Every structure is written in C-alpha cells, then in structure tokens.
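Give me the fold of what follows.
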Amino acid sequence: MTLKKLTASPAAPGVPFYTPHQDPPAGTALKKDSSPVPTVFTPLTIRGLTLQNRFAVSPMCMYSANNGHLTDFHLVHLGQYALHGTPLTIVEATAVTPNGRISPEDSGLWQDSQIAPLKRVTDFIHSQGQKVGIQLAHAGRKASTLAPWHYRTLGKEVATEELGGWPDNLWAPSPIPWAEGFPTPKEMTLAQIQDLIQAWKSAASRAVKAGVDLIEIHGAHGYLLTEFLSPITNQRTDQYGGAPFPNRIRLLLEIITAIRSVIPPSMPLFLRISATEWMSHSSQSWDLAQSKKLASLVADLGVDLLDVSSGGNNPDQKIEAHPYYQIDLASEIREHLRKEGKKMLIGAVGMVTSAEMARDVVQGEEGDETVEVVDGEHGTKARADLVLVARQYLREPEFVLKVAAELGVGVRLPLQYSRAPFPKKKKGVEQGKL
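Below you'll find the predicted structure:
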C-alpha cells in the first residue's frame, strides 16, 4: 500500500506506515541563546552514525521472546525510549546459538526467521529519527536458567529440560560450573569454537539485514566470552586458554575480526566488558590492568566504543560499590587510551539516576569528543563519551526529556507530545546548583 503524502505533515521516510517525520528527532537540543549546552546534550559521531545527545539504552534482558523471536512486547518496550528522545536503543543480549540463551525466553538471532520481528522494532525506532543497536551474546556456563520471576516462584534457578532448558548442553572454556548446584558445562572443542565464531558472524549478518545501526559484542558479566578472558574460568591448555593473556583473549579478537568483516565499514562496533571481576582476593583473576591492555588491542581491530561494566563471573566477587564504582573504571580505561593516542570511545554504565550525574559523566567543552577537560564549576573531568542507562529507564522511559528539563536545556519533544513539556526546575532549588 502506498502512503498518501501529506505536505503539511510529511511522513517519516523509509518505514511501511505513517507517522510524522520527527525532524530534528526528539531529544535534540534547541539552542535559543548564547548559554552553553551541557556535553550530554551535544551530538556524538561514531563512524557513520551521529547521535543528537549522549544517552543510550543499555541492553536489558526481558525474558519475553518466543523461541528467540522478538514479540509485540519488545516493539512497545524498546520503542518507548526512541519516542522519548533517546538517540540509541540497544536490543537486549541476543543469543547467537540456541544454547547461548540465558533463559528459554531470551532473544536470539541464530536463524533467518528471527530477522523479521527484529526489523519491525528497527523500523519503528527509525521512524522516530533514532538509532538502534543489538547486543550479540552467548551465555556460556550461565545459560539455561530461569527468568527472575520464575525462580522466585519455583525456588530454583536452573531451567531443566521439563522447563524448556538444556542443562546438559552448556558450553564453556573449561568444565567449571557457575556455582554449587548448577550444571557442569562441557569444555568446548576446537571445532565448536570455530562453529561459534561462524555463529557470531552469521548473527551479525542477520542483524544488518534487520536494519540495525550498530552491533555490540557482549564480553561481560560472566557469560561465555568473559569465561574465556578470565584465568579463573579458563583453564584450557591449548591456544584458546591457560595463563597466557594472548591465549585467553584469542576468541574475542577472532570474533571481533569476523563481525567487522560482514558489517558495513560505516557501522559502529561496540564491545561490552567487565573491567574487573572483583576477585582480587583470588590468586588470579581478570582485572583492570588486563582490561586496559585489551582496550588498546581492540581499538586497533575496529571496535569504536568500549562499554565498561564489571563483575558477574564469580559468585564470590567482592564489589566495592558506590554510585561511581563502574564509571570510575571507565574513566581509568579512557585515560589509558588517551595517553596511548587511541581514539576509541568509552561508554559508562551503572547507577545513573539523576540529571547531574548524567551530566558529569561526559561533561567537557562543547562539541569535545575525545579530550579530557576540566569542568571549572565542578572541578571534574569527562569520564566517558556516552551514558548507557538501564534500570532508570524502566522507572522513567522519558528520562532524557526529564534530564533536559532539570538541566534547563530546551530540547525537541516528539511532535505528538509537544503540548506537554516537562516543567523546568525553579531557580534556587535544583537548577541553581547546576
């Protein structure tokens, strides 16, 4: 069906339904005077992609897919963030093989039938003038578990075969279970490792067909790639493991190269890592020093942004938690890369719940994307280039618009919602402190 062209309200281009063209997209700063715009509301260009502000929806598992296929739930869940001014929404951890799902209800991209429901989501996000990414993943020894609400009800975490799970077909670098009471995974053979690399490559190709704007590799939180990186969980004696650092990072580097070979040169590639597994009390573990070393290497392989998280690979981890505990890790890696002359960007995650915190994470000179600068008012320097938010978006899908109001930044609203702007903070209350 051909959509009727409306001259007074032109349609969004490139989508099979009518919705007004959001030009500029919601969340774009509308500079009306000479006052500076906080860096968090300035554009960021990553390869061929430009975001109108520095926010992104971090991948969040929803445990709501149908045999790996996204559903109308995901259309509504993910679409709301684009509608409310977030320039980049990253689809939750999406398994590259069936046994790579965290739960039986996880998203997947191991077969062609999973392309169409993903494209429905990308079409809507694009109709709002926003961008969409997808996080490709394999859960490794942490696969075949139940969604949180299921194990709270049933009193167990493992998804048995009766509950749709595959506890006898878990993959890992070494046969070490996640914790007591969990299945023992199978040590991957060299042939399975090669098949896995091809699975990541094929999933990336399907993602491109579905219209995504970028791909993120999930190398964090104790899932398969983390398990290969860590000397605690990787006790192999071949070229993919053991004590030598080059062996433990080999699989990740090969996956990066494989994905980069099948996506457009203009498409950004992100990588999420756990900067430390918080196991310094152990005789050996993955730590910040190794993350810095890895960052330098992946920057040269075509990774455009390092999404810095932490933990998740060992139930005995001892996290030193405070509001900036992960942002500080990101900042250290960013500083290391700048000293080495690397231009890879850094994304910060974790506990970003307020306007001032979101502002301070990336605050720099207007338009600055790479150089750390001191913010004279707060005496702090930019810690990252992109703010990835998760749980706060669950509380407030309109988080970007609310932050703009609290910082006193005028931004474009979605056309349909423009009659209901957020009230700005009164001077002398919160705005005066910013």
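
Please count neighbours and contacts with C-alpha atoms only from this point.
OK.

and Leu345, how far is that from Asp375?
As judged by Cα to Cα, to the nearest Å, Leu345 and Asp375 stand 19 Å apart.

run this one through as well so I can compare:
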Amino acid sequence: MAELFSPFTLRDITFKNRIAVSPMSQYRARDGHANGWHVVHLGRFAMGGAGLVYAEATAVEPNGRRTHGDLGLWQDAQIDDLIPITEFIRQEGSIPGIQLGHAGRKASERRPWHGETPVDDEDVSQRNEAPWKAIAPSPIPYADGWPAPAEMSEVDIEQVIASFGEAAKRSQEAGFKIIEVYAAHGFLVHQFLSPIANQRMDRWGGSNENRRRFAVEVAKSIRANWPEAYPLAFRLSATDWLEDGIEVEDAVETAKALKAAGVDMIDCSTGGIGGKERPRRMIIEQGFQVPFAERIREDTDVATMAVGFLWDAKVCEDLLHTGKADMIALAREFLDDPNWPLHAAKELGSNENYAMWPIESGWWLMKRERLLNKLGIR
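Okay, here's the model as predicted:
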C-alpha cells in the first residue's frame, strides 16, 4: 500500500490515511453559526476519501473574527450547528478537526470578494455590517491603510487565552476529534511570535522566549479543556520571509516549547505577517514549504504536516516515504477536485475496481468501467 494511504495515529485518534483537508474559510457563517453550506462543503471531502477534514478558522471571541462571515465557537449556542458536520464526517470514515483562531490586528476585514480591506461605512450601508476595534500585541497596523489595533492589556491577553480553552470544550461537545490552533499567516498567535508585529517589552515580548509565551499558554489552556485522548496541533508560519522576522530556527524552538505543553503535530506553513505583497525571499513552487516540515520533524521529534502547493500524488507519496513529514494537507486542490484522494489512490495503484469509493458511487463507476473496457471505448 502507498504510504499516502497508510493509517497514522496521534494519541488515541487514528486517521485512515495521511491526507488532510486544510481549513478553508468560506465566509458564509452568520453571527458565527454554521449552516447547510458548511455541511455540504466539508462533507464532500469526507466522501472523497480524506483522512482528516478540518473546519475553517473558527473564532474564539467575536472580535477575533477576520470577517463578518467567519465561523465562531465563542458561545454554546454555536455548538449544535456543527454537530451534523462532525457526525457526517465520522460516518464517512474521516476524522473531523477544527481550527481555532483569533484574527488580532487582521480582524474587521471585508470578505475577499468585497476587497479584503478594512470594514468601513460602505459595508454598513450596503450589508449592514459594522466595523469593530481590533486588538494585537502592539499597536502596529497590519498593512498600509489599515487602522492601528489596540495594544492588548494583561487582562486582554489572559481573557483570550481562556477563550481558547472555552472554545476547546465546545469543540469536544460539537464532535471534533482534533484541534489545530491558527498560529500562522499573520493571525493573533503569529503576531505574538513575530518580532515584526510584537514589540512589547513585558513578559509577552522582548525576547524569543517571551514572544512564544502566548502560544504556549494557549496550548496549555486548550490541553486543560481538551480530552487527553485527543490530539492538538498548531499551524505555524515557520518563517516570515522577512528581515528581522521569524526564521526556521525560531520555529524549531517554538515547536519544542509547544510539544512540552502537549502539542502533537505542527502544520508547517510560512509567511503572512503583514502587508499585501509577497516577500521577495518567498519563491513559490510545488512543495516549497516541505523543507520546513522536514526540518521541524528532524529537530524536534514532533509529527509534522506538509502543506502548500501540493497537488501531485507521486510528489506527496515521495515526501511521506522519505520521512519529510507525517501527513500532507491540500486546500484549493480539494476545491477543484473533492475526490482527490480517490484519484490519487488510483494513480498510485491502491484503488483497484473503485474499492475505496463509497459503495453508492463506486459500484456505478466500476460497472461503467467494465462496459467501456468491453466496448473498447477507452
């Protein structure tokens, strides 16, 4: 069997294969509540054979939403809408996961198709969506033209840490089996980690150890409210790709500290700390972030997930076979092809006669294939 389709276990949770669906924000929630769109969007990936299906970035506080359309788990009333999603994913043999996050200084943003700029009076008049004040480690705007966030007080920091723990409780009640903390791409946890966004000189900044304190405390807060049997992951930006920003050596030390706090896997991404332009050091090609997953895995002995511009099944199989990561994650490739795992299995010789497909569709496809072969049509 291909390595891509071998099982993988973290704590007491076993994924049937090593393919994960990355969190992909849909901006279709209302007041943080999931709806039918999320059921279908996520359910189709479970039907398509992914071993792990992550729900999108889910805010732990109302002011931690990136947009008005973000999912949330800041109140108990939001739990019930998520239960049909997790139940369906489990019924199809996949593991339901959730990404918990807080947007920090990236909060109060328009949806991408509305411009990905700060919410303003136009949004109030056109969509009845008002802006709110963002918070961050330091009062530094995310990008040119963005308002300065409010610098978080000690009370603010402790409250957000506690909110991650409360959201973890709700995640369990909603039926999720793994949590990933969004500590990448310029969101709040990443803002604390990066010296570009965090210029504090108290116990939450000023040194590498102090800057990672927030991430570690978030991990501890979740671990205290999350079953011991269930895994906890962090998505890190392993480098900011910028001078005076995070480098992979910093990410390695952060991963070590997170592992000591009960984190089981690092999802290795990069970039996103600020601005709209891609940093010059960031050269995008297939699998360009895989070396970071390999480095963190080697130097910390913690499981890693490789993500970013992965679409070729043979490339994914090779990076797993050579020990560069323990799992792979795809996002937009799944939007284009929700059945990517099933097609990858066929390419790698692991899906003879559509055996891995749900019987309701695999049976029909096998029958068609036999007829086409008999007729010599293809």
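
Any idea what the TM-score comes out to?
The TM-score (TM-score structural alignment, normalised by the length of structure 2) is 0.92; 358 aligned residues with a Cα RMSD of 1.6 Å.

When Leu345 and Asp375 of structure 1 are compared, which one has more neighbours?
Leu345 (21 against 14; other Cα atoms under 10 Å).

what sits against that one?
304-306, 334, 370, 384-386 (Cα atoms under 8 Å, 6 or more residues apart in numbering).

and the gap between the counterpart of it in structure 2 and Ile246 of structure 2?
Applying TM-score structural alignment, one finds that Leu345 of structure 1 aligns to Ala303 in structure 2. Distance of Ala303 of structure 2 to Ile246 of structure 2, computed by Cα to Cα: 21 Å.

same question, Glu333 of structure 2
Glu333 of structure 2 is 28 Å from Ile246 of structure 2, by Cα to Cα.

And for Glu369 of structure 2?
Distance from Glu369 of structure 2 to Ile246 of structure 2, by Cα to Cα: 52 Å.

more crowded one of the two?
Neighbour count, other Cα under 10 Å: between Glu369 of structure 2 and Ile246, Ile246 has more, with 23 against 16.

Map that one across to structure 1 for me.
Match for Ile246 of structure 2 (TM-score structural alignment): Trp286.

so what's that match up against?
229-232, 275-277, 279 are the contacts of Trp286 of structure 1 under Cα under 8 Å, 6+ apart.

A helix includes it, no?
No - judged by DSSP: H, G, I helix; E, B strand; the rest coil, Trp286 of structure 1 forms no part of a helix; its state is coil.

For it, which non-adjacent residue is spatially closest?
For Trp286 of structure 1, ignoring the flanking residues on the chain, the nearest one in space by Cα to Cα, 6 or more residues apart in numbering is Ser230 at 5.0 Å.

What is the neighbour count of the one you found?
Neighbour tally, Ser230 of structure 1, other Cα under 10 Å: 26.

Kindly state which residue of structure 2 is aligned to it.
So Ser230 of structure 1 corresponds to Ser194, using TM-score structural alignment.

Would you check that its match makes contact with Arg211?
Yes - contact criterion Cα atoms under 8 Å: Ser194 of structure 2 and Arg211 qualify, at 7.2 Å.

ok so, going back, what is the nearest of the contacts of Trp286 of structure 1 to Thr42 of structure 1?
Of all the contacts of Trp286 of structure 1, Thr42 of structure 1 sits closest to Ala275, with 27.0 Å by Cα to Cα.

quick one: contacts for the closest one?
286-288, 291, 308-311, 329-330.

got it, and Trp226 of structure 2?
165, 168-169, 172.

which one among the residues you listed gets closest to Glu61 of structure 2?
Gly165 (11.4 Å).

Now for the closest one, how many residues are close by?
For Gly165 of structure 2, using other Cα under 10 Å, the count is 23.

Tell me the secondary structure at it.
Per three-state DSSP, Gly165 of structure 2 ends up helix.

I'd say it and Pro227 touch.
No - assessed by Cα under 8 Å, Gly165 of structure 2 is found out of contact with Pro227, at 11.6 Å.

how far apart are the helix or strand where Glu253 of structure 2 lies and its match in structure 1?
Per DSSP states H and E: Glu253 of structure 2 is located in helix 248-260. On superposition with structure 1, the mean distance recorded for helix 248-260 of structure 2 (mean Cα distance after the TM-score superposition for structure 1) is 1.1 Å.

Which stretches in the stretch 251-378 of structure 2 count as helices?
Applying DSSP state H, counting those that start in this stretch to the stretch 251-378 of structure 2 gives helices spanning 290-300, 313-321, 332-336, 340-347, 359-375.

start and end residues in structure 1 for the shortest one, please.
It refers to helix 332-336 of structure 2. Using TM-score structural alignment, helix 332-336 of structure 2 lines up with residues 391-395 of structure 1.

Please tell me how far the closest residue to Ser64 of structure 1 other than its chain neighbours sits from Trp200 of structure 1.
Excluding its sequence neighbours, the residue lying closest to Ser64 of structure 1 (Cα to Cα, 6+ apart) is Glu105, at 5.2 Å. In this structure, Glu105 of structure 1 and Trp200 of structure 1 are 20 Å apart, going by Cα to Cα.

Could you do Thr97 of structure 1 as well?
When Thr97 of structure 1 is compared with Trp200 of structure 1 (using Cα to Cα), they lie 8 Å apart.

what about the two, which has more around it?
A direct count of neighbours by other Cα under 10 Å for Thr97 of structure 1 and Trp200 places Trp200 higher, at 24 against 20.

Output the helices of the stretch 251-378 of structure 2 as a markdown table; include the columns distance to Val124 of structure 2.
Shown next, in a markdown table, are the helices of the stretch 251-378 of structure 2 (distance: least, Cα to Cα, whole Å):
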| stretch | distance to Val124 of structure 2 |
| --- | --- |
| helix 290-300 | 42 |
| helix 313-321 | 45 |
| helix 332-336 | 31 |
| helix 340-347 | 40 |
| helix 359-375 | 46 |
